[in-house]
Structure formats: C-alpha cells, structure tokens
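S.K.: How does the following fold in three dimensions:
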Amino acid sequence: MKRGKLKILGYSLLAVVIIAAGAIAYAYKQLQPQNHFKTVPVVNSSNTKDSQTSEQQSKVQNSTFNMLLIGSDQRKGQKIGHSDSMIIVHVDLNKKEYHAMSIPRDTRVHLDGYGYTKLTSVQYIKQATEGTQQGVDAAIKAVSDLTGVPINYYVETNYEGLQALTDAVGGIHMNVPFDVKLTHSWYPENRNKVVQKGTQFLDGKMVTEVVHERYSLQNGEFGRQQLQKEALVGIANAALDPANIKNLPKLVKTIPQFLVASNMTTADMLSLGLAVKDSDPATQLQYHQLSGEGKTMYDDILKNNNYQLVINEDEMKKLVAEHFQ
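M.R.: Got it, this is the predicted structure:
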C-alpha cells in the first residue's frame, strides 16, 4: 500500500514537472518577438480633462512599432517634472533596424486649453494642475501631434533612474564627441569638471552629469542630444555584451524600478530584450536630429517671451516618412 502511494506521488510529481515545463516552453514561445509583437497598443490621448491616455490594440506588419523615451528632470520625492529629453524610436524587429529621432525640449508646440509653449513645459503644467499620469499623457500627445508619428509604447525615466540603470550594467564605455564642462552638475563635487572628448568609461553618476549638460556646449540642446544618443548606445552595448547576455532577463525584470512611467509590461520588455540581444547598436541604431529656427516668441503658459525652436516641418515630414512609418 505504501509503495502504491509513493508510486502515485511519483506520477503526480512527474505530471507537475511536465506541466510546468510545458508552461515554461509555451511562455518562452509566446515571448519570441515574432509572436509577442503581432499586436501592439496605440496610445490615444483624449482631450477631456478627466480622462487618461487610452490604448487600443492594433495589428502590425513585420513587427514594427514606435516607442517614446521620455527623460524627466523630476527629482526624488517629487511628483512633477519637465520633459528634459524626448526621443522617438522606430523599432523594426524584422530587419533589426532601429531609428531614433530627438525632439528638442524647446520645440514650440500647442497645448489644448493653454496655447503655445515649449515642449518641456507641457508635462510640467499638466502634472501640476491635473496629475502625474495626465502630464505624461499630454507630453505623448504633443509629440505625436507635432510629428504625426503614432506612439505604441512609452518609457519615462529620470536622472536617478538613468544613473541606476547605468550602474546596473556595470558602467558604460561612452563615446564623448567633444569636451564637456559640467557647469550645471547635479552633484556639487562635479561642478566645472571637464569630461574629455573620446571614449570614456563612465559610471551612472557621471553619465547623468554628462547628458544633463547643455549650457557649456557649443551647440546647446543639439549637442546634448548627441550626448544622450551616445549614452543610449553605451548602455545598449553594455547590456548586450556577451558577458552580460545571460543576465539580460534579470536586468529586464529590474527595469521597472528605474522607470517613472511606462505602458510596457515585463513580458514586453523581456521580448524586446530577446529581439535585440544579437544586435549591434553601433551599426543598427540610426540617430536623427530635427533642425529648426530659434526665435524669441510669446509663451502662453509662462506669459512672457522666451526662446523657442520652430521645427522645419518639411524636413521633419520627410524624415518621418522615410524612417518612422
């Protein structure tokens, strides 16, 4: 009788193992990018004051979609912040091509109910008056309305999140395209330090300092966009280093602690990690900058004249048509 019970128990354990293995295999299959990204959300921001961003699932061809990366200056303990950097990334998992386009923070945009202002102010004023998520929603809508690019996923981090992410991959080798003097450092001990041109190994704190600087740069905001691009490439290279590939699922699972806001699930991030693990950011990530004319114009939110960038619409439309649709 005892042997019979053990036999039944053994069969039961075997069944559990088989079911678990099947579930894992199924989950892994579902996480494969060609399966996971058959449909993606489309972020639609409503114009009504009390509603949040809604999402509708949309079928996609060849596993292509658009992500909006938002870098906020929100500090620890705060619930509001300015959109300090905005980067649209067009992901083509079929061709393994990635196109990134920076939207300058001083770009002149229209905010419903307020008028014309800088892009960087949209998130701040909406968060201050309506709530944290409403600010993110408004920033997404402003970028999508400006460029005509539908946004499927969004990921927002702040400088503390960027620092933590960089440290999580063990620091990065970053190509610094020009000398960077830290005139507006986050940490007092780094004030007026110079990060020299060339490939530098930087920890999270110094990456944060470098991508924050713009006042000392010859090209101002456009120079900072170059630095942000090089930081992203450095982080991608570090995360995809063969020595770190085995840790990629673990890294992806810890990413939520670096995020301020996102509509990506852990499964989305894991699948995207599987998709890019054999990619070469130096050759497969193409970076584009928008050009425009800087003007002193009236800001309907701040109620004064300030510097704003009027984007060259013809150039932007051409760029979007070629690489973001």
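
S.K.: Please make it C-alpha for all contacts and neighbour counts, starting now.
M.R.: OK.

S.K.: how much space between residue 309 and residue 1?
M.R.: Distance of residue 309 to residue 1, given as Cα to Cα, to the nearest Å: 84 Å.

S.K.: Looking only at neighbour counts, state which of these two leads.
M.R.: Higher neighbour count among residue 309 and residue 1: residue 309, with 20 against 6, using other Cα atoms under 10 Å.

S.K.: That one and residue 291: what is the separation?
M.R.: To residue 291, residue 309 is 9 Å away according to Cα to Cα.

S.K.: Could you pull out the buried residues of stretch 283-302?
M.R.: Under the neighbour-count criterion of 16 or more other Cα atoms under 10 Å, stretch 283-302 has 285-292, 297, 299 buried.

S.K.: Regarding residue 297, what is its secondary structure?
M.R.: strand (DSSP: H, G, I helix; E, B strand; the rest coil).

S.K.: show me what contacts the nearest residue to it once chain neighbours are set aside?
M.R.: Once flanking residues are discounted, residue 297 sits nearest to residue 305: 5.1 Å by Cα to Cα, 6 or more residues apart in numbering. Residues near residue 305 by Cα atoms under 8 Å, 6 or more residues apart in numbering: 296-299.

S.K.: again with residue 181
M.R.: 192-195, 213, 216-217.

S.K.: Alongside the first, I'd like the structure of this one:
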Amino acid sequence: MQAHETQTAEKATYANRLPAGKPLKRKAWKRLGLGLLLLLIAGGVWLTGLARSLDPQTHFRSLAGNALTVPLPVAPEDTEPASSDAEPSGPSNFPAERSAALAPSPAAAAASPAPATASSSFNVVLIGTDTWGDEHARADTIMVAHVMPEKRKVNVVSIPRDTRVYVQGVGYTKINHAHIVGENKGGNRQGTLTLVQAVSDFLGIPVHQYMKTDFAGVIDFIDSMGGLDMVVEQDVTITPEITIKRGAQRLDGQHVLFLARERYTLADGDFGRQREQFRIVRAAAKQLLRPEHLPDLAGLLRTGRDDILDTSFADSDLLSLAWLFRGMEAEDFTYEQIPGKDQFGHDPLVGDEVYYWSADQGQVRSIRERLFQE
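M.R.: Below you'll find the predicted structure:
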C-alpha cells in the first residue's frame, strides 16, 4: 500500500513538472486542422470563382455591349471602278446579286456601343502584317471571326487584302492600305485601329477584339509549340529548292509562313492562300490544347503574347479562349470567303489606276446576316 501511494505521488509530481503547453497539444492540432479546413474551403471558393470567371459563356458576355468599333457612315463613291464584263467569282453558296453599298444602321452610324445582351458572342479581327520588324506595314492577312461560346462554334471570313473598301478620312482604297494609313498618323496601334474600323465599316458589324502579329511572330509561336501538324492538300512550290509536299506532316515556323504566304502556285491564287491561312489558324488552336501542352498552357500563352504585336485581349481572355477551343473539332468551324470580281479603279493614295478585288455587296450582306447574326 505504501509503495502504491509513493508511485501515485511521484506521477503527480511529474505531471506538475510538465511544461504548461503540453496538455494543449491535442487542442493545437485541432486548431491547425480547422485552419487548414478553412483554407481549403476558401481556396475552393476562389477556384470556383476563377472557373466561373473564365467560363467562356460568362466571361465574354460583357463584350456585346462594349464594342471597340461599330460601323460608321460610309461616303458614296464619286466614281465607280473601271467597268468589267467579268462575272462575279469566288466561292459562294448563294447566286450572285448586285445591290447598293451596305448602309450602316442609324444606331451604328451614331457610333455608340450596342446595349448589353444575354449573348456571349463576339467578333474578333485577326491580322497578319507583311513585315519582319518595326518598318511600316500593310495587312497581308485579314480574317474576321464570329465566336459563339454558348454554341461552341466559330464562323470565319477571310477578306482579300486587295478588297476595295472605304477608309475613314481617305476614301476608297485597298483594305490592306488602311493599316499603313493609321500607322503614318499614330504608330502601330493606330494602324491596327484604322484597319479594324475599315473592317467594321465594310462588313457592317461591330468589332469587339483584335489580334495582330507579323512574320517573325508566326515563326516564333509555331516553333514554341514544336511545329504544326498539317495535312497539305497539294504540293506547294515556294522556290525551285523548296517544296512543301502534299500530305500529313509537321511544319516548322518558317515553312508554316511559306505556306501562309504562297499563292502563285495555287490553282485559285489568293483564295487558295486564304484557305491555307484559315487552316493554319484552326490547326494551331487545336494543337495548342493537346494534352501534352496543357501543363504548360500558361507558358505557351505568354510566349504567344510576346509574339503578338498588338491585341485587345487580356491574359484572362486568352485563357478563356483556350477553354472554349478545347475539344472543338473541324466541323465546329464555318469558313467562307468574299465573292466578287477583278476590277481596276482610281486609288487616292497611289494617285493612279490600281487593281482591286471588287466585292459583291449583296453577298457581303448575305455573309453578315448568316455568319454574324444569331
């Protein structure tokens, strides 16, 4: 009995000697666990909010009421292009018809942003300039995309660079002249905006976003992805020493640029070149989102932004676009070109008769109604 009492006393004495914090060890772990739980909940809420903000169906909804450009009044032509007996040419699903020049609506003529709508669809102009560096540039490639996030569809139209359009403050000239006109007035960004306004006036649509690159940007971006997988529809001879063979192959940035620029060896010339440019853009978007690229998608997008000369897209916009394009197939893209005919007419910038692609305005109206309205 005495030994038991002695052991009990020793245990009590030992307990009294323990640091004050020791009995609270279990409570401390409870507090730490509660803190981690709250952190996980907060992180989950943040990630959920981020996912919702990048969801294309909601991310781009505000663009409908915040167009960068809307169609402005276009002055009537003082003189028509020199007469031509050629029938309208170029691919079209509709019979050729003639009509007056597209007249902007009163709301568009007021140049005020359209009211916000429930739609998340928007229009973006894609521009490729014909330079390698800082020199003044013309627009070598012009494509306009109507992006429909809710339907996961994209309609794309190529505008030939020689298309005769009205450029504000200049008059009727080639659409690829619009960029250099703006550059001469206010530098690179003004060149972009002047061209985007000419596109808006020509198609009679608002433009919400734009993206512009040059030759070097194309090469660098394609090479950053390790090349571009393409199915080339025919042999394309660039020089006597360089031919891009028909069939499936991986092209580096230089050969992608060769393919995007070549028109002389294609059966339908510039229209064939426009189709190849569209196929390159579609293939690049699809390849960017392959599983092997997804872990470094943010890095690739940063590289892409470095190769872009000018864009209105924010980084979050590019991530949302990547989300949209993931899983889209060739049938989700609709592609058309501008029908018209070859003509010659006076150019106020050149001061002489020049070659134009004279667009069939009835077909332009049809394209606007079918591809840019829902």
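
S.K.: So after superposing, what's the score?
M.R.: Superposed pair, TM-score by TM-score structural alignment, normalised by the length of structure 1: 0.86. Supporting alignment: 310 aligned residues with a Cα RMSD of 2.7 Å.

S.K.: Now flag whichever of the contacts of residue 305 of structure 1 is closest to residue 253 of structure 1.
M.R.: Proximity of the contacts of residue 305 of structure 1 to residue 253 of structure 1 (Cα to Cα) peaks at residue 299, which lies at 41.3 Å.

S.K.: For burial, what's the neighbour tally of residue 41 of structure 2?
M.R.: Around residue 41 of structure 2 there are 12 other residues, counting by other Cα under 10 Å.

S.K.: That one and residue 50 of structure 2: what is the separation?
M.R.: Distance from residue 41 of structure 2 to residue 50 of structure 2, by Cα to Cα: 14 Å.

S.K.: what's the answer for residue 225 of structure 2, then?
M.R.: Applying Cα to Cα, the value for residue 225 of structure 2 to residue 50 of structure 2 is 26 Å.

S.K.: Compare those two (neighbour count), which wins?
M.R.: residue 225 (17 against 12).

S.K.: so what's residue 109 of structure 2 closest to, chain neighbours aside?
M.R.: Nearest non-adjacent residue to residue 109 of structure 2 (Cα to Cα, 6+ apart): residue 72, at 4.8 Å.

S.K.: ok, now residue 103 of structure 1?
M.R.: Once flanking residues are discounted, residue 103 of structure 1 sits nearest to residue 86: 5.4 Å by Cα to Cα, 6+ apart.

S.K.: Need the counterpart of that neighbour in structure 2.
M.R.: Using TM-score structural alignment as the criterion, the counterpart of residue 86 of structure 1 in structure 2 is residue 142.

S.K.: just checking, what packs against the helix or strand hosting that match?
M.R.: Element membership of residue 142 of structure 2, judged by DSSP states H and E, is strand 139-148. In this structure, strand 139-148 of structure 2 makes packing contacts with strand 122-129, strand 153-158, helix 177-203, helix 269-288, judged by 3 or more Cα pairs under 8 Å, 6 or more residues apart in numbering; DSSP states H and E.

S.K.: Residues contacting the next helix or strand after the last one, please?
M.R.: Tracing the chain past helix 269-288 of structure 2, the next element assigned as helix or strand by DSSP H and E is helix 297-307. Residues from elsewhere that reach helix 297-307 of structure 2, judged by Cα under 8 Å, 6+ apart: 213, 216-218, 220-221, 224-225, 288-289, 318-319.

S.K.: May I have the secondary structure class of the aligned partner of residue 181 of structure 1 in structure 2?
M.R.: In structure 2, the residue paired with residue 181 of structure 1 is residue 237, using TM-score structural alignment. Taken by three-state DSSP, the conformation at residue 237 of structure 2 corresponds to strand.

S.K.: Roughly how far does residue 237 of structure 2 sit from residue 219 of structure 2?
M.R.: Applying Cα to Cα to residue 237 of structure 2 and residue 219 of structure 2 gives a distance of 19 Å.

S.K.: same question, residue 278 of structure 2
M.R.: According to Cα to Cα, residue 278 of structure 2 stands 16 Å off from residue 219 of structure 2.

S.K.: just residue 208 of structure 2 next, same as before
M.R.: 26 Å.

S.K.: quick one, which of these two is more surrounded?
M.R.: Set residue 208 of structure 2 next to residue 219 and count neighbours by other Cα under 10 Å: residue 208 wins out with 24 against 19.

S.K.: Aligned against structure 1, show me the partner of that one.
M.R.: For residue 208 of structure 2, the residue aligned by TM-score structural alignment is residue 152.

S.K.: Now for the residue lying closest to that match once chain neighbours are set aside: which residues touch it?
M.R.: Excluding its sequence neighbours, the residue lying closest to residue 152 of structure 1 (Cα to Cα, 6+ apart) is residue 42, at 4.5 Å. Going by Cα under 8 Å, 6+ apart, residue 42 of structure 1 touches 55-58, 150-153.

S.K.: Let's have these in CSV, adding distance to residue 280 of structure 1 and secondary structure.
M.R.: As requested, these are exported to CSV (distance: Cα to Cα, whole Å; DSSP: H, G, I helix; E, B strand; the rest coil):
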residue, distance to residue 280 of structure 1, secondary structure
55, 31, strand
56, 32, strand
57, 30, strand
58, 28, strand
150, 26, coil
151, 24, coil
152, 23, coil
153, 22, strand
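
S.K.: Got a quick PyMOL command for the buried subset of those residues?
M.R.: Here is the PyMOL command that picks out the buried ones among those, judged by 16+ other Cα under 10 Å:
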select buried, resi 150+151+152+153
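
S.K.: Help me confirm that residue 233 of structure 1 comes into contact with residue 280.
M.R.: No. The criterion here is Cα atoms under 8 Å, and residue 233 of structure 1 misses it with residue 280 at 9.3 Å.
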